[in-house]
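**Student:** here you go, sequence then predicted model.
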Amino acid sequence: MSLINILKPGGRNGLSSRERRDPIGFTVAALNRLAQSDLIDRVGLRKQTEQAVFTVTRNGFKTATAAGRQFKKVSGNTLAGTRAPAAKASGLFDLTPTDDEQMLVDVVTEFATEVVRPAAAEANETCAAPEGLLKASLEIGLPILGVPESLGGISEERSATAGVLVAEALARGDMGLAVAALAPGSVATALGLWGTVAQQQTYLPAFTGDDVPAAALALTEPSVLFDVLAPATTAERAGDGFVLNGVKSAVVRGAEAELFVVGASLDGKPALFLVESSTEGLEVEGDPSMGVRAASLTRLELNDVKVDADALLGDADGEAYTECVRLARLAWCALAVGTGQAVLDYVTPYVNEREAFGEPISHRQAVAFMVADIAIELQSMRLLTYKAAARAAQGKDFSREVALARKLCADKGMRIGLDGVQLLGGHGFVKEHPVERWYRDLRAIGIMEGAVLV
């Protein structure tokens, strides 16, 4: 039985009743089946990326968005959709993962090590994730991790903690590929958190089925002193709908995305809108970046884009938008922790094996202290990120915690990347070693807004 059949609503017979009740256990079961299957050998990581993809993403392009599928529109029901309940609080300050969560971390880490890491260098050069890797990420259930079980997902309660653990584990393989793999699930999670009944019935079946669409959050804008909470993109009321105008940047896999969640200013308040790629007035342009290149980042131009009234995702007073920003920042903190851990795991054996003047360079205090500082800062980043995730999962206010985590991860994450390059000396500057790529990726933490969320 293939994993994709196991993950389908009608194909869970291979799971125990406990696994069906427990979303983390369900995911672990699926991931374990992946690890035991021959899928890893079939993803074709060595296959050369299509030259056309390489050309348009590296050199830039400007074209209409992907034609996309025709989503079966459900309208009329504006009631709040199904929401996963908040996680239960134990009352203890204990961030130790549960047994199931630890299993999840172990198996996703194995996937990141055996599938993601080997594909990272080529994906960085071509600015595109391998198709086989993306398909494998679908089979392990990433798009439905944050979707309520009653809607075809695997979440019985809010899954910010599980999402953080998955994002961290994937980023240990490569941040860019992690972002590319997590983007569709981020849109599905947003629909689960703020979608109406009609919106969920229209779009979520595509994410819980076999043919999961590429999708992206579009919050960042290419403007000086950009404030994500005050987007320059506008949404004006027009008849029974809205007209959107503006430019979004750092849109993940925008050339192939079939659904966008676009942030825009409506009546002076930020709001989220669902925009299908087939909507007239959309154009996508290649926007290769310094880091996170494997995510195929693009710009999305909206020129008099008309959407219906039911395209508004969540409320119009900015609360859903603000929560989206915070959950996205939490995801980026998790990605920073994962990439920082990759740096630490790489430089530690290097400094112990690299010899100078007849002894390992780790015997020098300047080197040993630098490695120790990486470990210390990394643990503090992880602690704040996990605490913010726990409060988010419990439905508590986590604005303070996520602000502290983002500040620390942005500052110390970039420092960890810099120190990693420094510890390798001249080797840190060449592409033979992945540390230079991780340094470039870590610089995105304080810049990127949206793209992924948990």
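**Tutor:** Happy to help now that I have it.

**Student:** could you use CA atoms for every contact and neighbour count after this?
**Tutor:** Fine.

**Student:** does the helix or strand harbouring residue 107 pack against any helices or strands, and if so which?
**Tutor:** Residue 107 belongs to helix 99-111 when assigned by DSSP states H and E. Under the contact definition 3 or more C-alpha pairs under 8 Å, 6 or more residues apart in numbering; DSSP states H and E, helix 99-111 sits against helix 23-36, helix 160-171.

**Student:** if you set the cut-off to 10 Å instead, what comes out?
**Tutor:** helix 23-36, helix 131-139, helix 160-171 (3 or more C-alpha pairs under 10 Å, 6 or more residues apart in numbering; DSSP states H and E).

**Student:** dropping in the other structure now:
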Amino acid sequence: MAYGIRALTRLAGLDVVDRLGLREPANRALKRASATSFRTAGRVGRTFAATQKRADPGRLKPETASKSAALFDLTPTDEQQMLQDAAREFAAAEIRPVAEQADHDDKTPDALLASAAELGLATLGVPEELGGAVEERSAVTSVLIAEALSHGDMGIAVAALAPAAVSTALGLWGDADQQATYLPAFVGEDVPVAALAIQEPRPLFDPFALRTTARRTADGFVLNGVKSLVPRAAEAELFVVAAQLEGAGGNGNGTPAFFIVESKTAGISTEADPAMGLRAASTAKLVLEDVKLPAGALLGGAKPEVYREAIALGRIAWSALAAGTSKAVLDYVIPYVNERVAFGEPISHRQAVAFAVSNIAIETEGLRLVTYRAASRADRAASFAREAALARRLTADKGMQIGSQGVQLLGGHGYVKDHPVERWYRDLRAAGIVEGTLLV
């Protein structure tokens, strides 16, 4: 598929396309080609079974040496630009008009999620040899798409991107049997509702000190604990759950590890868990009571480096969402302060207002750049822990600040639901505290 998209992209870039008046048809063909990778709308109770046996798991390759120069190049490839443009158009035309109602209903419309799936989200983390869309790691592509979708609404973006986190985890760390059993469902037309569950319901949550436990048994594991803020948990068919594996790590306290859990497994239940923000994501608690899993449910071999990488990739994803929502705040307040007249002149003529808008622009751009930097290093298989930590810090501090400034600039209008800035403020607070849920 990737080769086909490249060919269509080169065709669309030819001058003869404009001379023949074929620009619009060419663009439509490109969008249709990129859309064939994604479908969502799972059915609870699905049976996952291996469709083919592989000797070794498939893995996405790091970026080629030609792309791994010392220079930090922000120019997207043709494929990335096409996917980002499609996501932007979708966010503006489909997500933004229903965002307020979805926030009110605590649910994203199923039809919208099905349409969002056509953008190709669930296959970006799947190796091409297993039916995915790309040969190389595409964290930057995932960041670009997440940023574009959250410009429409962060809650809806989380609901749409949640299954992609599970397919990415399987593509990065799943063994051959796990990939053969679960990945075919993510590259077909009926993508399962799935979620990555790490967050737990307690203050000052530390993802490296989990209270959800996994106890070894003769034939597998037993999980106990509660996860919170799990998107679409009530309708999900598949989870990747983080739990403290007892007896691992050599320190007596265990080590965090991931487990593949099907929703139909005995001992699993969900409870509504609506939050201040991300309401369109239909977040819920996932309760695990003596959930028995086979030995093959362990994902990534309980390797500490796998879990650390997952946390870092999740933080990059949340930073991308924060960057997109921050840009939405900026794009909304600029025309507002230029059109809002007080004492005979636009309020943008006042220094305090102009400086506040400038600060939003500066901090948004800084957040975007460090997020891109972290994602690009992840794609090259270079160390990105520092960059991911910087992105997380900026998201937690500046994201909340940008949301607050957006509300402040609208005055009394910023406090009421007639304007979307109050929703963006609530979502930006969530982006700085939630762990997991998404991966790039």
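**Tutor:** Everything's here; your move. All of these numbers come straight from a predicted model, not from anything done at the bench.

**Student:** any idea what the TM-score is?
**Tutor:** Here the superposed chains carry a TM-score of 0.88, computed using TM-score structural alignment, normalised by the length of structure 2; 408 aligned residues with a C-alpha RMSD of 2.3 Å.

**Student:** quick one on the thing from earlier: export the helices and strands packed on helix 99-111 of structure 1 to JSON lines and append columns for distance to residue 417 of structure 1 and mean neighbour count.
**Tutor:** Formatted as JSON lines, those follow (distance: least, C-alpha to C-alpha, whole Å; neighbours: other C-alpha atoms under 10 Å):
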{"stretch": "helix 23-36", "distance to residue 417 of structure 1": "30", "mean neighbour count": "22"}
{"stretch": "helix 131-139", "distance to residue 417 of structure 1": "25", "mean neighbour count": "20"}
{"stretch": "helix 160-171", "distance to residue 417 of structure 1": "14", "mean neighbour count": "28"}
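
**Student:** residue ranges for the strands of the stretch 51-200 of structure 2, please.
**Tutor:** Remark: strands assigned in the stretch 51-200 of structure 2 by DSSP state E, counting those that start in this stretch are 194-197.

**Student:** next, count neighbours for whichever residue in structure 1 pairs up with residue 214 of structure 2.
**Tutor:** Counting by TM-score structural alignment, residue 214 of structure 2 lines up with residue 235 in structure 1. Number of residues near residue 235 of structure 1 (other C-alpha atoms under 10 Å) recorded here: 27.

**Student:** go on, residue 259 of structure 2?
**Tutor:** 26.

**Student:** on that earlier part again, and the helix holding residue 107 of structure 1 with helix 23-36, angle?
**Tutor:** 30 degrees (axes from the mean of the first three to the mean of the last three C-alpha atoms, to 10 degrees).

**Student:** show me what counts as buried in helix 99-111 of structure 1.
**Tutor:** Neighbour counts over helix 99-111 of structure 1 (16 or more other C-alpha atoms under 10 Å) mark 100, 101, 102, 103, 104, 105, 106, 107, 108, 109, 110, 111 as buried.

**Student:** kindly report the same for stretch 89-97 of structure 1.
**Tutor:** Within stretch 89-97 of structure 1, no residue counts as buried by 16+ other C-alpha under 10 Å.

**Student:** likewise stretch 377-396 of structure 1?
**Tutor:** 377-378, 380-382, 384-395.

**Student:** show me those that map onto helices.
**Tutor:** 377-378, 380-382, 384-393 (DSSP state H).

**Student:** which one of those sits closest to residue 155 of structure 1?
**Tutor:** Closest approach to residue 155 of structure 1 among these (C-alpha to C-alpha): residue 393, at 11.4 Å.

**Student:** residues contacting the closest one?
**Tutor:** When contacts are counted by C-alpha atoms under 10 Å, 6 or more residues apart in numbering, residue 393 of structure 1 is found next to 84-89, 157-163, 387, 454.
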